[in-house]
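*Asks:* my questions are about this predicted structure, shown below with the sequence.
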Amino acid sequence: MKTFASRHSGLLILALVLAVLPLALPNSYYYDVAIRIALNAMVVIGLNLLMGYTGQISLGHAGFFGMGAYASAVLTTHYNWPPVAALAAGAAATGLLALVLARPVLKLKGHTLAMATLGLGIIISIVINNEGQWTGGPDGIAVPGFAVFGFEITGEKSWYAVAAALLLLVTWFALNLIDSPVGRALQAIHGSEVASRVAGIDTTRFKVRVFVLSAVVASIAGSISAHYIGFITPNMAGFFHSIELVTMVVVGGMASVFGSILGAALLTVLPQLLSAFEGWEVVVFGAILMLTMIFLPRGLVPSLARRRGKPAAGSGAAPLKLVKKAGGGHA
C-alpha cells in the first residue's frame, strides 16, 4: 500500500510552493499574475481529465467558463443574489447543460467531436453577445465583489489565498480521482474504448461524468474570475480562449495533473514576457509552442519525466492492462 506521502508528494510540494510564493511576490502585479495562473490551472486540470485521461477533446470549454462568469455577473447585478448562491446556480446550470449535451456529443470521435464542442462554445459566446440587456453585450458587464457571510474578499493577498486554496482542492480531487477505480476506467477508455466495453465498463456513463465534472470546474473558475476581475466581456467565453486552454493542456502534458499547472503557468506568464517583442509577440509565442511540440511532443512534464526514466507525478498513461483493473465495471 502506498502511503499518503508517496501518493501525494507532488501535492505536498505544491502546497509548500503556494505557501512560500507570497514571500517572493514584490507587488500587486505579481499577485495578479499568480491568481490568474491558479484560476487557469483549475480549468486546465478539469479539461485534462477529459482530454488527457479519457481521450475526449473539447474546443468549447471557454463557453463553460463564460457561463459561470456571466451567471455570477447577471444574478448578483440584476437580481442581488449572494455571490455564493450565484456561483452555485451557475455551476448547476452549466453541469445540467453539459449533462444534456454529453451523450449525443460524446458519441462522436476525433475531428467530429472537436467540431461539435467548438460549435457549443461558439453558441454560448453568441448568446452572451446578443443578450445585451442582461450581459452588457460586447461592452461587457461589471461584477460586484465576492462576499461570504458578510465578509468581502478584498486585496491581492486575500484573493491569492482563495485562488491557492481552490487550486489545491482541485488538484487533490483530481489526484484521488485518477488513483481510484473511476480514474482507471477513464484511462482504460482512452487506451481502447472497445476493450473497455468488453471488460464491462460503461464507457458512455464514465465519459458523461468526466465531461460534466470538467464543465462544472470551468464554471466555478469562471465565477471566481468574474468576481476577482470585477468586469467581464464575452471574450472570456470565446473561441480563442478555448484554444488557449487546450494549448495549456498540451504544452504542460496530456494526462498529467501537474503538467496542467505548469502549462497554465507558462501560457499565463509568457504573453507578459513577450510584450517586449513589440508587434512580434504572437510570432515568438507561436514559435515557442511549435518547438515545444517538436522536441517535447508529450508535453513538458511527461517528456522531461520520461527522459529521467520515471513517470511524472500526477500523470497517467492509458495502458490496456488498466482495463482489467477497472473492469467489472461499475466503479
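*Replies:* Yes, it's here. Numbers count the residues shown, from 1 in each chain.

*Asks:* only C-alpha atoms for contact and neighbour calcs from this point on.
*Replies:* OK.

*Asks:* just give the nearest non-adjacent residue to the residue most central in space within the chain, would you?
*Replies:* For the chain, the residue whose C-alpha lies nearest the mean C-alpha position (Cα atoms, centre = their mean) is Val43; its distance is 1.7 Å. Sequence neighbours aside, Ala218 is the residue nearest to Val43 in space, at 4.8 Å (criterion: Cα to Cα, 6 or more residues apart in numbering).

*Asks:* test my guess that that neighbour contacts His61.
*Replies:* Yes: proximity of Ala218 to His61 meets the contact threshold set by Cα atoms under 8 Å, at 7.1 Å.

*Asks:* tell me where the stretch 1-150 of the chain has strands.
*Replies:* Assigned by DSSP state E, counting those that start in this stretch, the stretch 1-150 of the chain shows strands spanning 141-142, 147-148.

*Asks:* so the residue nearest to the centre of the chain sits right up against Ser223, yeah?
*Replies:* No: applying Cα under 8 Å as the test, Val43 and Ser223 come out as separate, 11.7 Å apart.

*Asks:* overlap in contacts, those two.
*Replies:* When contacts are counted by Cα atoms under 8 Å, 6 or more residues apart in numbering, the set common to Val43 and Ser223 consists of Phe65.

*Asks:* Three-state assignment for the closest residue to Lys321 other than its chain neighbours, please.
*Replies:* Across the structure, with Cα to Cα, 6+ apart as the measure, the residue nearest Lys321 apart from its sequence neighbours is Ala188 (7.8 Å). The local conformation at Ala188, judged by DSSP: H, G, I helix; E, B strand; the rest coil, is helix.

*Asks:* try it against this one:
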Amino acid sequence: MNRLGNILTPRLGLAVLALVLAAAPFGFANPYQYDVAIHVLINALVAVGLNLLIGYAGQISLGHAGFFGLGAYVTAILSANYGWPVLLSIPAALVVVGVLAFLVARPILRLSGHYLAMATLGLGILISIILRTEAGITGGPDGMVAPPLSIAGMNLYSEVYWYALVAVLLVLTVWLALNLIDSPVGRALRAVHGSEVAAQVVGVHTISYKVLIFVVSAVLAGLGGTLTAHYSGFVTPDLANFIYSIEFVTMVVLGGMASTFGAVIGAVILTLLPQFLTGFDDMEMMIFGLILMVVIIFMPRGLIPALTRVLPGVRR
C-alpha cells in the first residue's frame, strides 16, 4: 500500500498541476493577467530546475540569472542579427548555455559551501558584465530586439497562445524532474546531498552527477530566458542581474527545498506577491521582506515540507 501511495502521489500532483493550469485562463479578465501568469510559469520552470541542483544535490548557485540572460541573448542575437528561425535559435541557445555550464561546472563544483556560492555568484556577474559591455553584439545597456516566436508560419503575439505554450513546457519540466528524482540519478544526487564522502565510498562518482545536474539546471534557466526574450520581444542585460539569481534561490527555499511542487509554489508566491503590494507605495519592499522573513522563521524548510507534517500524503 505504501508503495502504491509513493507512486500515485507525484502523479496526482502532476495531474492537479495540469488541471489548475488548464482551468486558470477561465479566471483571467484581461491580457495583463495573462502576462503575469506567463511570467509566473517561466519563473516556476527555472525554479524547478534550480531545485534539482540546490534541493536534491545540495549545491548552491547564485548565478543562475546569468544562464537565464545568456539564453535570452543568444537566441535574440541568432534570430535578429543572423536571421535564424526562432525554432532553431532557441535550441542553439540551450546548447550554448549547456556547453558553458559543462565547461565551468567541474572546476566550480569541486568547491563547497560559501566558496561555491561565491564562485557561482562571480560567474553570473561575469556574464552580466559581458552582456552589458559588448555593445556591438548585444546592444549594450540599451538591449536589443528579439523577433517573435513563429510556429507553422504564424507569429505568436497572443498572450493566450503564449500561456498555453509555457504551461505545457512547465508540465513537461515537472514531469521530467519527478522522473529524474525517482531514477538512479536522483538517488545518487540525494546520496551526494546527504554525505559526499559516504557516496564516494559506495561507488558514486559524485563530480559526474553534480556536473550533470548543474548542466540540466542551467539549461532550464536558459530555456526560461529564451521564452522571456521572444515573449517580451526585447532583451536587456538586466535579465542577468544578480538580484534575479537571489529571487530564483528564494523561490526554491520558500516553496521547500527537495520539493518539485514546492519550487512551483514558491515561484507563484514570489512572482505574485509584489502585484498585491503595489498599493503600499514605499512600504512595498519592506512588507515583502517581512512576509519572507516570517515564513523562513516559522517554516524554515519551506511551505511544502511544513505541509507534510500536517498532511503526510503531500510529498514532492
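*Replies:* Cool, got the structure. Here the structure is a predicted model, which means the values were calculated and not measured.

*Asks:* care to give me the TM-score?
*Replies:* The TM-score (TM-score structural alignment, normalised by the length of the second structure) is 0.97; 313 aligned residues with a Cα RMSD of 1.2 Å.

*Asks:* the residue mapped onto the residue nearest to Lys321 of the first structure from the second structure: neighbour count?
*Replies:* If you follow Ala188 of the first structure across to the second structure using TM-score structural alignment, you land on Ala191. If you count neighbours by other Cα atoms under 10 Å, Ala191 of the second structure ends up with 21.

*Asks:* how about Leu25 of the first structure?
*Replies:* 14.

*Asks:* go on, Val268 of the second structure?
*Replies:* Burial measure for Val268 of the second structure: 20 neighbouring residues, criterion other Cα under 10 Å.

*Asks:* what's it aligned with over in the first structure?
*Replies:* Val268 of the second structure maps onto Ala265 in the first structure, with residues paired by TM-score structural alignment.

*Asks:* quick one: that match from Ala34 of the first structure, how far?
*Replies:* According to Cα to Cα, to the nearest Å, Ala265 of the first structure and Ala34 of the first structure sit 8 Å apart.

*Asks:* Val104 of the second structure pairs with which position in the first structure?
*Replies:* In the first structure, Val104 of the second structure lands on Leu101 (TM-score structural alignment).

*Asks:* repeat that for Leu172 of the second structure.
*Replies:* So Leu172 of the second structure corresponds to Leu169, using TM-score structural alignment.

*Asks:* which of the helices or strands spans that match?
*Replies:* helix 156-178 (DSSP states H and E).

*Asks:* list the contacts for His64 of the second structure?
*Replies:* For His64 of the second structure, the contacting residues are 50, 120, 124, 218, 221, 245, 248, taking Cα under 8 Å, 6+ apart as the criterion.

*Asks:* so what's the counterpart of the fourth one in the first structure closest to, chain neighbours aside?
*Replies:* Residue pairing (TM-score structural alignment): Ala218 of the second structure is matched to Ala215 of the first structure. In this structure, Ala215 of the first structure finds its nearest non-sequential neighbour in Phe64, 5.7 Å apart by Cα to Cα, 6+ apart.

*Asks:* these two touch, right, that neighbour and Ser219?
*Replies:* Yes: applying Cα under 8 Å, one finds Phe64 of the first structure in contact with Ser219, separated by 5.4 Å.

*Asks:* near Asn130 of the first structure, how many other residues are there?
*Replies:* Burial of Asn130 of the first structure, expressed as a neighbour count using other Cα under 10 Å, amounts to 14.

*Asks:* can you check Ala23 of the second structure too?
*Replies:* The number of residues packed around Ala23 of the second structure, counting by other Cα under 10 Å, is 11.

*Asks:* and it, what's its match in the first structure?
*Replies:* Counting by TM-score structural alignment, Ala23 of the second structure corresponds to Val20 in the first structure.

*Asks:* now the helix holding Leu169 of the first structure: buried residues?
*Replies:* By neighbour count, and taking 16 or more other Cα atoms under 10 Å as the criterion, the buried residues in helix 156-178 of the first structure are 156, 159-168, 170-172, 174-176, 178.
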